[in-house]
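Asks: The following block contains a protein sequence and its predicted model.
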Amino acid sequence: MTAKIKEHICSTCNGTGFPPSGQSTFPGRKIYPTKCSTCLGKGRISEASQSDLGALNLARAKR
């Protein structure tokens, strides 16, 4: 039985790959974006689902 891979948009960063920043923006200040820790900067989360006798297992698929 093969696993089906589903992708959906990361809810933490809304698909941008960068979470919303809580840094204040003063004139002349540089802001360094950080990657989203949920999707690792990809903006999408892949999940593999495989049913075995009615049981459903969800695991993050690493690419």
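Replies: Structure's in. What do you need?
Asks: From here on, just use CA atoms for contacts and neighbour counts.
Replies: Fine.
Asks: quick one: buried residues of the longest strand seen in the chain?
Replies: In the chain, assigned by DSSP state E, the strand with the most residues is strand 44-52. Neighbour counts over strand 44-52 (16 or more other Cα atoms under 10 Å) mark 44-50 as buried.
Asks: And here is the other one:
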Amino acid sequence: AVREVASSLQIKGGQIIHPTRVSLSGKKVGPGLFELMVVLGQDKTIKRLKEAIEKIKEVKK
């Protein structure tokens, strides 16, 4: 799904994958994004992504 989003936005997958990894793990380098999502599980993955979105919104204000 991530690659499909990148394709629809006409950007490279890494432009979504790397920031998403940071949002989920807090690290720039680490396990693969998809493996990380599996380990975290769906609920925790969604929770962390929502938290990251809220933080970004606060920074933009």
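Replies: Alright, I've got the coordinates. Quick caveat: nothing in here was measured; it's all calculated off a predicted structure.
Asks: Can you calculate the TM-score here?
Replies: The TM-score (TM-score structural alignment, normalised by the length of the second structure) is 0.20; 30 aligned residues with a Cα RMSD of 4.7 Å.
Asks: What are the buried residues along the host helix or strand of residue 22 of the second structure?
Replies: Residue 22 of the second structure belongs to helix 14-25 when elements are defined using DSSP states H and E. Residues of helix 14-25 of the second structure classed as buried by neighbour count (16+ other Cα under 10 Å): 17-18, 20-25.
Asks: same question, stretch 49-61 of the second structure
Replies: In terms of neighbour count (16+ other Cα under 10 Å), stretch 49-61 of the second structure has its buried residues at 49, 52.
Asks: Show me the contact partners of it.
Replies: Contacts to stretch 49-61 of the second structure, defined as Cα atoms under 8 Å, 6 or more residues apart in numbering, come from residues 20, 23-24.
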